[in-house]
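> Sequence and predicted structure, then a few things I'm wondering about:
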Amino acid sequence: MDPFSSIEHSLNKCRRKSAPPLPDSAIEFDLLLKSERGSTKFSKTLDGKTFYRGNATEGGNNNLVFISENAKEILQSAEELHLTSTCSSVPTVSNLKHLLVVNAIYCDHAFPVAYAIMEKKSYASYNKIIEKIREVVPDAKPKTIISDFEAGLMIALIGNFPEAEINGCWWHFCNCILKRMSKIGLAMAARNDGNVMRVIHMCMSLPLLPAVQIEATLVEIRNYTNRLQIAETEKLDMIFAYINDQWIGKIGAVHLSVYNAPRRTNNVRRSVGLHRPNAWSFIDRLQKIENQLMDDYNKYRSNQSQSRTSKCMFLARDRVISRLIKQYEAGSSKEIDFLVYAAAVVGRNVPLPEDENVSEEEDDLSSPIDAKHVLCNTISMEVKKEEIPIKREFDEECKTEPLEDASLTEPLASIESALMLANHRRKSATAPQPASAIEFDMLLKSEQWSVKFSKTLNGNKTFYRGNVIEGRNNNLVFISENTKEILQSTQELHVNATLKTVSTVPQLKHLLVVHAICFGHAFPVAFALMEKKTYASYNKIFELLKKLLPSTKPKTIISDFEAGLLRALNCTFPDAAISGCWWHYSYCILKRMSKIGLVMAARNDANVMRVIHMCMCLPLLPAVQIEAGLVEIQNHTSLQEVAEREKLDMIFAYINDQWIGKVGAAHLSVFNAPRRTNNVGDSFNIKLRKSIVLNRPNAWMFVDRLQKIEKQSMEDYFKYMSNPSAYNRCKCTFLAADRVILKVTKQYETGTSTEIGFLMGAAAAVARNVAMPEDEHESEEEDDLCPPIVNQMLVPDVLWS
């Protein structure tokens, strides 16, 4: 007997006793992996390096991610990735039902470099996992990715790797064709009739063609079948309809095609051993696979001639397919001839299944096909044919189709991720992704893409105005011909440059948006993608705007508190009254309160709260009175029995130094302004992020969204112009507060109220709409004068319109 076999059982028993307790949930599994006992043994590789990367939580779903330090080198250099998601080999932890494996291809060999144990397969979960991978390995830039045919996975890959070519797996497509054959009872006919067999193999060979030829060639196969006079024509028509609806319509020819791909499948899985191992056996197996991975990688790197070889029959098949593709590219064979010969090659390696009972259930590509998928398919087919807005097509289909699925009574967002994929294929499947701002500018001006992306959606009028270069900084400007009328007639502009939603083009990190106010409504009229926010860049952009629209003469401009932006606006529009945003100022006061630990005192002492609200109301005074108003507040505070006097003095010093001294009272004051904030820009940013769905959309998806915003802006403008009384109304609480502010302002102007009386009256109005933040640890870092929007509950969107 083998000496090891005689003691193996005892050794395994001892190992199980030394392992941590088995987790009952994903959260407990995560905690045990991070614990002192579990982290040393199971969160590291066998050579002691980091392996477990934490729980990438999305909503209520947990995703445990494993990427070793050793695998980072492979991921950084890999030009091809294969992703597959399986539910057969996962640990016995409750709710952890799926395993996502990322394989990197090197020397024709697949190396598993990342794993994620998932609770649910959704777009949001995949996106979180891939973001985690990009966080660990930011330099990963694959050129080709092969994945399963899952809409959520594909959208996540498109969003995170916009420059990669993303294809589905040919093997999965062929397997689904065979499965469908079996379900409709066509397998026996294929065994007995060589023509039926050939047609099936031709259908399976469709992905070998270029994407643009797949749909037309399916029609040719149907015509070819009719000429053969095959008995099972009706069942073959069901196969054709299945391919057209499920694959070309739903998945899309772009992701189906493997034409000239270096590899055509992602069948490179590596088993983790047991079907349903316990948590620690599973991790132990992953550690051993990772250890073997590095051994193999170092072996192949030292001797690349040892590249993995396929079976002889697969190599022979591949040589024939390559030869057929060359003949097809040379024009010596047509699509149907190519498929006839390719089918003969494919047929040698494909065993036919047995017939099953006919089932009305659709083949499962990622999840059961329900009414939602039918609706997605219908809308996808329509929006690919012509430039139909997805929302409009969704509304029309909901009117005509009986929607039994209750989830479809929800808004468009319930199926938007699937439709996003269809819309992305329609508009940008063949558009190359720019690697820089200069390349982006050249593509927008090129003959091939200018018609589609440099024009507006209604009327093909000019939208893209070119690259305004300042030094080494590029600024891509979009102003449509349609919005000229709005800009020329407006007397008020709102300018916001703190928006976070930008495209994935490197260095283009900022989005400047100009809104024009008409009929009490904000219309986005100009956009600029910027590399750096500097005075010179802002000045160049506004000079272009003035050059295009010399008659634009706003009386009022509200902008962020950026020195460069304010200076550029002063130079370009010297006659306009330029002020900052009251909301941003108030937000910074609350932020400073939180940093110095004054929030709790404000909650417990009404006098402290009143002083803070009076400080927030300083911009309501005329500019020349703001500094004196601050002194009045300080004097008023010294007469009151106020706790935390030292911290209040810190607030006073902060306002005096940062705002009155640095920003200036002239830009801080919103006295008698028609509007007191530029929060339309922040609302616009939130809507833009929700409408794009992806965190970092690619260049063409981003421009596509700007085109739609421009079109909607003009439709709204004409609607409000025909009915000005239809403009947006503020909430009752904001209107009531505004009436109080207007009342105390009139009293102040007539001399019946002093500065301190005015501030106390305004503070009472503000107090009803301002929620206090939580205290933070004090930081020496200065408050950002252009802070990101975080919690709208801190300072509402404001009583101040």
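That came in fine, so what should we check first? Numbers count the residues shown, from 1 in each chain.
> Going by C-alpha atoms from here, please, whenever you check contacts or count neighbours.
Noted.
> the helices in the stretch 651-800 of the chain, which residues?
Applying DSSP state H, counting those that start in this stretch to the stretch 651-800 of the chain gives helices spanning 665-668, 679-692, 699-722, 732-749, 755-767.
> Could you save the ones you listed as CSV and add columns showing distance to Ala602 and mean neighbour count?
As requested, these are exported to CSV (distance: least, CA to CA, whole Å; neighbours: other CA atoms under 10 Å):
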stretch, distance to Ala602, mean neighbour count
helix 665-668, 24, 21
helix 679-692, 26, 18
helix 699-722, 42, 18
helix 732-749, 21, 16
helix 755-767, 12, 21
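> okay, now the one to match up with it:
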Amino acid sequence: MIRRAVFSKMKAAAKERADCGVKEVYSEALVTCEGEMRPHYASEDIGASLPTYRSIQASLYRARASIRPPLPQSRTEIIIAGEWDRTLGNDPFLLFDDGAENRIIGSSTEEMVKILCGVPSVFRDGTFRVVPHLFLQLYTLHGLYKGEMIPFAYFLLPDKTKETYRRMFVLLKNRANAVGATLSPSLFQVDFEVAVLKAIEDEFPLANRKGCHFHFAQSIWRKVQQLGLAPHYAEPGVKRLVRSCTALGLVPLDRIEDAWLEIDAESPSAEHPAHEKLDAFKQYFIETWLENDAIFPRDLWNHYRNFGARTTNHIEGWHQGSNRIVRKSHVNLFEMIKHLQKQEAKYSVKILMLDMGQAPEKVKKKYEDLDRKLIRLVD
């Protein structure tokens, strides 16, 4: 009888927690069942009745498979209906489903779209690790609402081309118009992905675009690694050059030219054993970030006197949190939808609490410390 009850509880958990791995569900259910039975049964009876993971693994997978449609083998086979196109509160959640092989699936609610249209700044990011195999990335749009960063819309994208990003934005703008709202943010905070920047420029010509300072620094460091300069980074002259280039993002725009001349003059000389690599690095920085016709204009990556959000790290924090919750790479489509449904429910409650006057969550101390350091740096 004990064993039958444990099996029943574990299979129910496998169905209810579709966004978690089966082994994780088993481990948690094992502890829960043992705790619930301890007051009623002898320890030896409980121990003898608890199943091993191997003995119940197949049953748990069958239980989970029983609650979802057959897994599609291509994007053209995807059918999202019933509980999968609704929120956990039974509101419409499928924002749009567009295309065949180049399918884009957008998820949000009417209320979330309306709030998104009311925030002045939109933050975007993409993640690749947990996305279903049939798609390349999970793309999200966030906004600062009453002091708290909220994910408002989620998109499964087949690739990362400008055409796909433009189509996503057009579809979203159309859905906003359909609910009586207009998506026209004054600012997009982005990373340095050319396709996204061009799509935003085309679809939101009046919006300002501001790059993420963390990604700016990350791009510079990747080039250091690509050029084989990383082994020389411990040398004071090389370290000063790389750090000074990164710090240009915090220098007043009208002083960047003079600051660069100082950086160049103080960089290691032609006698340095890695001078060819150092010259290549400086040429990269000029062509990518500095020239008037650089790939990324100065006002995109410069954050002088910007003591608001300089990075999209809080968005990446959301993605890292999702990765920890899902706990496996490339979940199937329906596991992903279930996870997004839970996220929508969580942040709908958060919005309600903010509307009722609850204070937003306190900024982590490390970000407050960073703000203070940056203020001292540029003063």
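Done, it's in. Predicted, not measured: the structure shown is a model, and the values here were computed from it.
> if we can go back for a sec, a markdown table please, covering the helices of the stretch 651-800 of the first structure and showing distance to Phe394 of the first structure.
Listed next are the helices of the stretch 651-800 of the first structure as a markdown table, based on distance: least, CA to CA, whole Å:
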| stretch | distance to Phe394 of the first structure |
| --- | --- |
| helix 665-668 | 46 |
| helix 679-692 | 15 |
| helix 699-722 | 16 |
| helix 732-749 | 34 |
| helix 755-767 | 42 |
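> Of all those, which one is nearest Asn244 of the first structure?
helix 699-722 (25.8 Å; CA to CA).
> on average, how far is that closest one from the matching bit in the second structure?
Compared with the second structure after fitting, helix 699-722 of the first structure has a mean deviation of 1.5 Å; criterion: mean CA distance after the TM-score superposition for the first structure.
> Please state the offset of that helix from the chain centre?
21 Å (CA atoms, centre = their mean, to the nearest Å).
> tell me the angle of it relative to helix 679-692?
130 degrees (axes from the mean of the first three to the mean of the last three CA atoms, to 10 degrees).
> Would you mark the buried spots in stretch 4-18 of the second structure?
Residues of stretch 4-18 of the second structure classed as buried under the neighbour-count rule (16 or more other CA atoms under 10 Å) are Val6, Phe7, Lys9, Met10, Lys11, Ala12, Ala13, Ala14, Lys15, Arg17, Ala18.
> Please disregard the earlier target; I meant stretch 269-284 of the second structure.
Quick answer for stretch 269-284 of the second structure (16+ other CA under 10 Å): Ala274, Lys277, Leu278, Asp279, Phe281, Lys282.
> now do stretch 221-235 of the second structure
Trp221, Lys223, Val224, Leu229, Ala230, Tyr233.
> same check, this time on stretch 286-297 of the first structure
Leu286, Gln287, Ile289, Glu290, Asn291, Leu293, Met294, Tyr297.
> Can you flag which of the residues you listed belong to helices?
Leu286, Gln287, Ile289, Glu290, Asn291, Leu293, Met294, Tyr297 (DSSP state H).
> Quickly note the distance from the fourth one to Ile438 of the first structure.
Computed as CA to CA, to the nearest Å, the Glu290 of the first structure to Ile438 of the first structure distance reads 42 Å.
> The third one too?
Ile289 of the first structure is 44 Å from Ile438 of the first structure, where distance means CA to CA.
> just the first one next, same as before
Counting by CA to CA, the gap between Leu286 of the first structure and Ile438 of the first structure amounts to 44 Å.
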